[in-house]
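Novice: structure, please.
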Amino acid sequence: MFNNQRLKSRLCWLVLNLTLISSFLAWMPVKNSAAAADRTPPYVLSTSPASGAYNVPIGNNITIKFSEKILPGPLATYNSISVTDAGGNPVAFVKNISSSSLIIDPVNFLGSSSYYSITIPAGALKDSNGNRMRAKYSFGFTTAAPVTDVTPMTSITSVTNTTPATDTTPPVTNTTPVTDTTTPATSATPTTGTTTPATNTTPATDTTTPAPVALTVSGSDPSNGSTDISLDKTISINFSETISKGTNYSNIRIQDAGGNLVTTTNSINGAVLTLDPLNNLNSSATYRVTIPAGAVNNQNGSSLVTDYTFSFTTINTTNLASDPSAVDVKSFGAKGDGATDDSQAIQNAINSLPTGGTILFPDGTYLIPASEIKIKIPNITLTGSGNSIIKIPNGNFYIVNNNVTINNLKFIDCNRQVLHFESASNITVSNCYFENIGSDFLIGKISNYHSPPVHLSQCTGAKINKNKFYNIKSDNVIRVDGPGNEFTISENEIDTTSYKGIMIGYESNNYSGSIDKNTLRNIGLTTPGDGVGTVAIYIGSPSYSLSVTNNYIDTTVENGIEGVAGLIANNTIKNVGAIYRSGITTTSNYGISPYATQLVTNNTIENSRRSGIKCWTQSLDVSNTVWTGNKISDCGRDESNVGIYLSVNGVPVSNVEIKNNTVTTTQNSNTGIYLRVSNGNNIQVNNNISPVLVDSICTGVIATNNV
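Specialist: So this is what the prediction gives:
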């Protein structure tokens, strides 16, 4: 009886332990596999040369370093990786992969003083687990100007010994370092004999103190040799470091081919010297810019060693006017005096080119009081002379055909929208200036969205680049809506708006394109309302084929960047929420509000009133997203100093990574990164330089190795 009872007890103990072991073994691989599953695609860590670099040697390879080892994606996509010059012309190159780096080796040397763009399509590269790049990545740089050696060579006089000595002794080699301080003697009488000359193979020690490092030029706009430069061009020269006026500052000059001086106003801002001509430059004229040695200094007092010069040529408006496919609006009766209604003359000029051509606007102010100028003809270019101003109080340009280009025009004092493109392809707006646009929207005369300076509706292949916008009072500055794809919005300057800067529409379309290298300042500065709708870059529809990269945003009412893209990377965002006065009640003051953006990486966010990066949603699935390598400083002062904030409630979320970010604050805080995820799975928060606070409501959050 005793033995049976003891046996039963041991059997029960054994069964219990086997059950526990079995449960542990069953649980362990599930947990480990969830943690180990790699869903993170490769993303760019750095490029050489860096994005926006100047003075790049023309023979250098191009290297793009990724976050992990990479492999080619589908062959067609991999072969779509491209290098193009400023005109969009392809550059031949050989590419190869070395571990985590893509190396691009141009077949020939690149051109001097030239801009080049590198584009890697989404999906072109993948990691060893098959995770492909989620969005297109592009960057560019400018090569160095040709090197001209202006330093004269030191003449070396050879000495002739008319009586050669017969050398019968092997040379003596001196292997001990010798400092030669002896002044060579001059022999007036040639010596005849068999003396063996001594050979000193050790160079003398150079005790000369190194000269201070000289100041250098890293690039200019326009670059050396540029053509078709607008007549109102402001010239800028970029230096290697911060500069100040030197003793030769007054001798900085611009001269035409005849040596005539151009009157300019010169100024310095950091490392940039700006030369602003008082009057327009001449048509089809070559100008030479000279920055003399000693004109500017660095902080150590060093200057340029020699004069720095470059030249450029302005646009040839004479050729345009004489081209049979080009017409001058004044030849159709336009006055350009700012008082006469030029609407019909401009429309007649456009209609006179049924197969396309160029419409030239000479210097003047053209008034279009209330008409809609229609461009229904393909292959049309509207171009100005550099000082061609168009005023459209209550009208606009309506473009509904393909291959239309608008450049070098100034649009000023237009109450409604200016350029409305609809169902058009291959359109370009470049080097235009827009000021004081959209007053009717601001005062409530119109309530729909037909008010931005540039409006793209259902367009494909649009390029909006290098334009300047100032004091825009409409609800958007650049707007894209309706089905359409492959647009590029790049290198524009937007300063002082009442509402949004760049707007990608509300419709449920997956937009494809890039928003790159734009500068946006004072967004919402003149808003008359509560500040709602004053985002610098707003994406109204989830667009996983859209990249938002390399933009500079400084001073907004609401968010810097908001919406769902494939990639938000390498942007600098400062002073979000800095515009705050009586009547502004919005509390949406985040650097980036990315929601379900697939990859948010390498952004720098400073001095945001609320979080630097924040996603708060109760309905949007933000699974399979990565926030990595971002630098957040002095953000969240109205939000418990939280730099990164993820709050998802009411919807399941899984496979989110927040890693390798740096969050700093001038105030004590234990909530640099804050998570509130009520139904999460595999939410990884790892290797951040920041305190992390995981709310008690959270499930599925794994936080490790955070400092």
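
Novice: every contact and neighbour count from this point should use C-alpha atoms.
Specialist: OK.

Novice: so how far does stretch 35-47 reach from one end to the other?
Specialist: 30 Å (CA to CA, to the nearest Å).

Novice: that stretch: which residues count as buried?
Specialist: For stretch 35-47, burial by neighbour count (16 or more other CA atoms under 10 Å) applies to 39-47.

Novice: looking at those residues, which is nearest Gly700?
Specialist: Using CA to CA, Arg39 is the member of these that lies nearest Gly700, at 16.3 Å.

Novice: what strand or helix carries the closest one?
Specialist: Using DSSP states H and E, Arg39 sits within no helix or strand.

Novice: so it makes contact with Asn624?
Specialist: Yes - taking CA atoms under 8 Å as the definition, Arg39 is a contact partner of Asn624 at 7.2 Å.

Novice: so what's in contact with these two at the same time?
Specialist: The contact sets of Arg39 and Asn624 overlap at Asn655 (CA atoms under 8 Å, 6 or more residues apart in numbering).

Novice: tell me, which helix in this protein spans the most residues?
Specialist: helix 2-36 (DSSP state H).

Novice: C-terminal to that helix, what's the next element?
Specialist: Following helix 2-36 in sequence, per DSSP H and E, is strand 44-48.

Novice: mind giving me the packing neighbours of that following strand?
Specialist: Contacts defined by 3 or more CA pairs under 8 Å, 6 or more residues apart in numbering; DSSP states H and E place strand 44-48 against strand 62-66.

Novice: got the angle between the strand it packs on and strand 44-48?
Specialist: 160 degrees (axes from the mean of the first three to the mean of the last three CA atoms, to 10 degrees).

Novice: here's the other one to compare against:
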Amino acid sequence: MRIQFLLLFLVSFPFTAICQTDSASDNKQLNILDFGVSADSQNDQTEAIQQVIDQASEGDTVFFPEGEYLIRTLLLRSGVNILSEGLIKHHSAAIDGAYSMEKQNSPNPLILGQEVKNVTISLRGESKNEGIYLLKCHQISVYNTNLTGDSTKLRAYPGILTFESSGIEIVNSKIHHFGKPRSETHSYQPGTGIRILSSNTISIRNSEIYQNGENGIFIYGSRNIEVLDNVIHHNGMSAIQVAFGDKGKEKDYNFTNNIFDSNAADAVDINNRSPEKAMDIACVIAYNISCDNGFVKGESTPDGSGIGTLINISNVLLYKNQAYRNNRPAIYVESCGVILAKDNWADNQVEVTLDLEELVLEKNRFSSINLIANTKAEKIQIKNNELGSLSFPDGIHVKEMDIENNRISNASINLNMKGKLHLTENKIENKSKKPTLLIIKADDALIENNEILSENSSAIVLRKTARNIQIVGNHIKSFNTAIFDENSTALTVKDNIITSIKGGKENQAFRSHHPNQLTLKGNEYRGIENTETVLLIGKGKASIGKEKLVSGTANYGEVEVSEIYF
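Specialist: Just a heads-up that it's a prediction; the model follows:
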């Protein structure tokens, strides 16, 4: 079963380690001040610093002591490392570009690596374009780096940009203020912390990515990406956004143990708008904490999922995430394949829409689970959760729905669906004046071994369009009529304990109008004294046997009753 693979995937996510060439004993640290570079000069130092980098041997480290160094762009060389305690900053001579979809890289990034490999970078940088741009680079480590962008820029380049690169790690770093802060709820502008394009094997760990104009991390057409143990906050779009190209490379993502705070859109947004079938992306979203996403200046944006927005994808595990005070659903699922959400905690809902292969929600705590009216699913399992409510609007089509062993604290569930329903071993409470279960239509529904407390309304109401409903072994305590059958077909009510709560207009434990192939067997009724507890109205046929009236009376009226002896 594919869900089993998702569980294994959580503990065995394969990330290829990023290796640097071992430094030989004669590798040198080259202090740029020893080569004629001036600290704190107002002059352009690009050529003097570049000469030091170009003269270095593989394995050497070019060192920038304390001070400020003004440059246009420094070009990396394979095997030559950069270590800066001082500030590397754009000189006014650097060409100031404006990001566009046609031109996604600037003429003057602060640091440019082009087809280089085996380089470590640690620096303080201040850039009006990209901080670091890696083009077709391999085995690059950026660590203990602080990159500051231009927070006045309306269309900003990213802090770190990779294109067709691999084996990149960004560790213990800060990337911030690339782009103007978002000011409108329904519009935003470019300015991403880290932008990963057509790349693979990227690791972003133990870093802080914040106050950028757009996404914290944007991933496009890339695979084998891990984002671990980061704090991503106050960005103008999502903390992490995954977008899809046309080559089908998007796979193997691990977004684990991060904090997503006060981003203007989603915590994690994975959005595949391809017309093709839901794409298997092998993704884990786990152990993240998310809060206050989906707002600009206290006003709601159209986004803001606390755990994840999942669109047209498959093979995703959401595990042990926590989400608080976010604007949109904790989990939003649209046109997906196999999705497993387990052991998550959120103060808002799960929302499901359009086509779905298999959704498993297990051991979570959500305010509600909402299926939108156009939902069509092969299988939905809702097991061992703590929920406020379930919302199933008219017209959903779920071939197999299992709702098992949940605690539902404020249930008013409307069932008007095509497909099989098993509602078993749940603890269900309802304080509203709407029925706890309103069954308009369902195929072969089994309501078994539940504890149902309905304090202000009927527990179960069946419309005449319902067929083959079995209500078996439940403990039902209800105000008004506990089970009200409005001429459904082939209803079986068996081995239930049904208790009436005083005060309702209709105090029956069970009532059926014109019963149609009704079976009552082995139920125990605890009705109101001197009140009709079991009432059959009009004409029809019913099979009744081994019933027990602890209190109240039975009135079968004109219904044709055959007794059950077995």
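
Novice: got a TM-score for the two of them?
Specialist: Here the TM-score for the pair of chains, by TM-score structural alignment, normalised by the length of the second structure, is 0.58; 355 aligned residues with a CA RMSD of 2.8 Å.

Novice: sorry, back to before: so what does the longest helix of the first structure touch, helix or strand wise?
Specialist: Using 3+ CA pairs under 8 Å, 6+ apart, helix 2-36 of the first structure is in contact with no helix or strand.

Novice: mind listing the helices for the stretch 351-500 of the second structure?
Specialist: Secondary structure of the stretch 351-500 of the second structure by DSSP state H, counting those that start in this stretch: no helices are present.

Novice: show me where the first structure has its helices.
Specialist: Going by DSSP H, the first structure shows helices at 2-36, 75-78, 317-322, 343-351, 439-442.

Novice: of those helices, which stretch is the most buried?
Specialist: helix 439-442 (a mean of 21; mean count of other CA atoms under 10 Å).

Novice: now do Thr553 of the second structure against Val534 of the second structure, distance only.
Specialist: 7 Å.

Novice: more neighbours: which of these two?
Specialist: Val534 (21 against 18; other CA atoms under 10 Å).

Novice: ok, the more buried one touching Phe510?
Specialist: Yes - between Val534 of the second structure and Phe510 there is a contact under CA under 8 Å: 4.9 Å.

Novice: reformat the helices of the first structure as JSON lines; add distance to Ala703 of the first structure.
Specialist: Listed next are the helices of the first structure as JSON lines, based on distance: least, CA to CA, whole Å:
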{"stretch": "helix 2-36", "distance to Ala703 of the first structure": "12"}
{"stretch": "helix 75-78", "distance to Ala703 of the first structure": "36"}
{"stretch": "helix 317-322", "distance to Ala703 of the first structure": "64"}
{"stretch": "helix 343-351", "distance to Ala703 of the first structure": "64"}
{"stretch": "helix 439-442", "distance to Ala703 of the first structure": "48"}
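
Novice: of all the ones you listed, which lies closest to Ser457 of the first structure?
Specialist: helix 439-442 (18.9 Å).

Novice: which outside residues touch the closest one?
Specialist: Against helix 439-442 of the first structure from outside (CA under 8 Å, 6+ apart): 414-416, 446-447, 451, 473-475, 498, 528.

Novice: corresponding residue for Leu518 of the second structure in the first structure?
Specialist: In the first structure, no residue is paired with Leu518 of the second structure, using TM-score structural alignment.

Novice: quick one: neighbours of Leu518 of the second structure, just the number.
Specialist: 23.

Novice: so what's the residue count around the nearest residue to it once chain neighbours are set aside?
Specialist: Spatial nearest neighbour of Leu518 of the second structure, chain neighbours left out: Ala542 (4.5 Å); criterion: CA to CA, 6 or more residues apart in numbering. Look at Ala542 of the second structure: counted by other CA under 10 Å, it has 23 neighbours.

Novice: again, but for Thr383 of the first structure
Specialist: Residues near Thr383 of the first structure, counting by other CA under 10 Å, number 22.
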